[in-house]
Every structure is written in C-alpha cells, then in structure tokens.
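Asks: Take this sequence and fold it.
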Amino acid sequence: MLPSVLVGGLVAFGSAPAHAQIINSHLVDLSPLDIVDAGQTTLEAIDPAILNLQVSEPFAIMATPPTPAGFTDPVGTQHTGYVSHNGNEVVHGHPLLIRETGSVDLGVRMRVERPQAYPPGRYTYTVRLTVTPL
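Replies: So this is what the prediction gives:
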C-alpha cells in the first residue's frame, strides 16, 4: 500500500507507512479558493496550500485531479490538480521527483472549470497525493 496525503477543505490528513520513511506531515499554510471569472464557472487556488513533510529518503509525489465531496459537477467539468516544490510544478498524473531529505515543503493547488456557473453554496474538493520512495 502506498502512502497518501489527503488535502481537502481546510484539513490535511497524513498517512505514513514505515516503508515510505515519511516521519511526519502537517499543513502549514492554506489559501482560500477564489472565483476567477465573472461567470463564476472557475474555482482556482491561486496560492498553493503548503504541506511540510519530514522525509528520510528521496521520493516521488503525484497528485490526483480534485474530486467533489458531497455533490456532483456537471458533465464537461475540467478538474486539474497540481503539486510543486522549489518552483517546479506538475499537473495531476505526473510524478514530481524530490531528491532532498529532511524538511520538504510542497505546494498543492487545484483548478475546477465548469461549463456552467456555480450556484450559491459551499464547495469542497479533495486532491489526493501519492508518495513513493525512489
């Protein structure tokens, strides 16, 4: 089983099996989602949430697309998840290789673009991160 970190809403959960050698993880900063166009069809985290990991060996990390929690997006919605480190950002489905050890800050952000405007309400999306040792 691969370790994963779940970032959703205002909470980050860490799972750290011993074989991945992740000692600790916690959320150190989280920015709100902003509606970025006049039609309110796009939610995007402009500044990433910062996730701090304590690691003892190099690893690869990969994000999933954001998934809605408790509601369904309309057909045609585009979901994009991102993970970054030291100025390098990759889109979901592509691994980001981290060769350093110790305290590592990762950025996590998302973009959701719907074909029609969001009605008023609260929206929660989840981005899952998968960590594998190199």
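Asks: Please make it C-alpha for all contacts and neighbour counts, starting now.
Replies: Will do.
Asks: Now do the buried residues in stretch 44-63.
Replies: Residues 44-45, 47-55, 58-59, 61-63 are the ones in stretch 44-63 that count as buried (16 or more other CA atoms under 10 Å).
Asks: To compare with the earlier structure, here is another sequence to fold:
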Amino acid sequence: MFYRLALTSSLMLASAIALDQAALAQSADVPFNGTVPIQTTFSNSSGGTAQSTGIVGVNGNANRYESITPATVSVQSTTPATITVSPPRLVSGETEDPSGTKHTAFVKFGSTNFRSDVGGGSAPLPAGNTNLEISMLIERPQAFTPGTYIYVVTLTITP
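Replies: Alright, predicted model coming up:
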C-alpha cells in the first residue's frame, strides 16, 4: 500500500510540475495600409461653341478659332484636389492643325482663372460642388479652311 501511495504521490507531483510552467503571453501589432481615393464626379456637362476670328487671309478665312460660348461642367469632389486642363486637341476638321499652331484652354470657377499654357495648367480645386467654365483658343499660322472643326479639352483631377 505504501508502494501505491508513493506511486500516486509521485505521479501527482510530476503532473503538478509539468502543468505549473509559467505561460508567456505575447502580442503583435499587424499593420494594414491602403489609400482612400478621391471620389470625383463630373456632371451637368454642356459643350461650348466656337467660331473663327482673327486675321483674315487672302482667301477671306481667319486664322483663329475660339470659344464664343464656354462649355460648362459641374465637379463634385470629396476632398480638396488639383485640377489640370490640357490644351485643346483636334478630333475632326477639314484640315489638320499645321506646325506652329497654338492650342490654349481656359478654366474659370469662382475667382479662380487658369489656362493650359501657364503653370502646368493646374489649380487647386476645393472640396464640394464646383461649376467650371471651359473656353479655348486655337491660333494657326495660316487661315482655317472652311468647314466644321471639333476640338476637345481634357480635365484631370488628382489628389
């Protein structure tokens, strides 16, 4: 009986020692990162109109094609951003723009006015709803051939 008592006591003592080891608690921070993009919406866009003006050549045609009615567009931005206007580019027309043609786009909103050929064509855009007016001017070194011309101006918004 003493043998059983010694065996049981030694097993209990061994179990207690095995289970009595100190547990080490540790923690770790797991980082997550990402970017929340600017949410920007263009709406209520209306195209502008343009006509030829400027120096009249020997054939009676002018060398300038400019806005007489600006295009308008509303921009809704969730945060302040930068808006950039590109120079106008010819989409279709009776003749291609010859070398030396100057392309300029103008943007106006609130008290801000900027143009594609000055300062990178960019300006700060406030958060919220902003109504833009876009105009353009094309100056060729020679007169435009009569016909229909379509130019586009690209607006880009970046954080």
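Asks: Quick one: mark the members of the buried residues of stretch 44-63 of structure 1 that sit in strands.
Replies: Per DSSP state E, strands hold the following members of the buried residues of stretch 44-63 of structure 1: Glu44, Ala49, Ile50, Leu51, Asn52, Leu53, Gln54, Val55, Phe59, Ile61, Met62, Ala63.
Asks: Now which residue in structure 2 aligns to the first one?
Replies: The criterion is TM-score structural alignment: under it, Glu44 of structure 1 has Glu66 as its aligned partner in structure 2.
Asks: Spatially, what comes nearest to its match if we skip its sequence neighbours?
Replies: The shortest distance from Glu66 of structure 2 to any residue other than its chain neighbours is 4.4 Å, reached at Leu137 (CA to CA, 6 or more residues apart in numbering).
Asks: Map the one you found onto structure 1.
Replies: In structure 1, Leu137 of structure 2 lands on Arg111 (TM-score structural alignment).
Asks: Run the angle between whichever strand or helix holds that match and strand 49-55 for me.
Replies: Using DSSP states H and E, Arg111 of structure 1 maps to strand 102-113. Angle, strand 102-113 of structure 1 to strand 49-55, by axes from the mean of the first three to the mean of the last three CA atoms, to 10 degrees: 150 degrees.
Asks: if we can go back for a sec, for the match of Glu44 of structure 1, list the residues it contacts.
Replies: Applying CA atoms under 8 Å, 6 or more residues apart in numbering, we find Glu66 of structure 2 in contact with Ala50, Gln51, Ser52, Thr53, Ser135, Met136, Leu137, Ile138.
Asks: Quickly find the element holding the third one.
Replies: In the assignment (DSSP H and E), Ser52 of structure 2 maps to strand 49-56.
Asks: what does that strand contact?
Replies: Defining contact as CA under 8 Å, 6+ apart, one finds that strand 49-56 of structure 2 is touched by 61-71, 143-144.
Asks: that older thread, tally of neighbours for the match of Leu137 of structure 2?
Replies: Look at Arg111 of structure 1: counted by other CA atoms under 10 Å, it has 21 neighbours.
Asks: what's the spacing between it and Pro48 of structure 1?
Replies: From Arg111 of structure 1 over to Pro48 of structure 1 the distance is 11 Å, taken as CA to CA, to the nearest Å.
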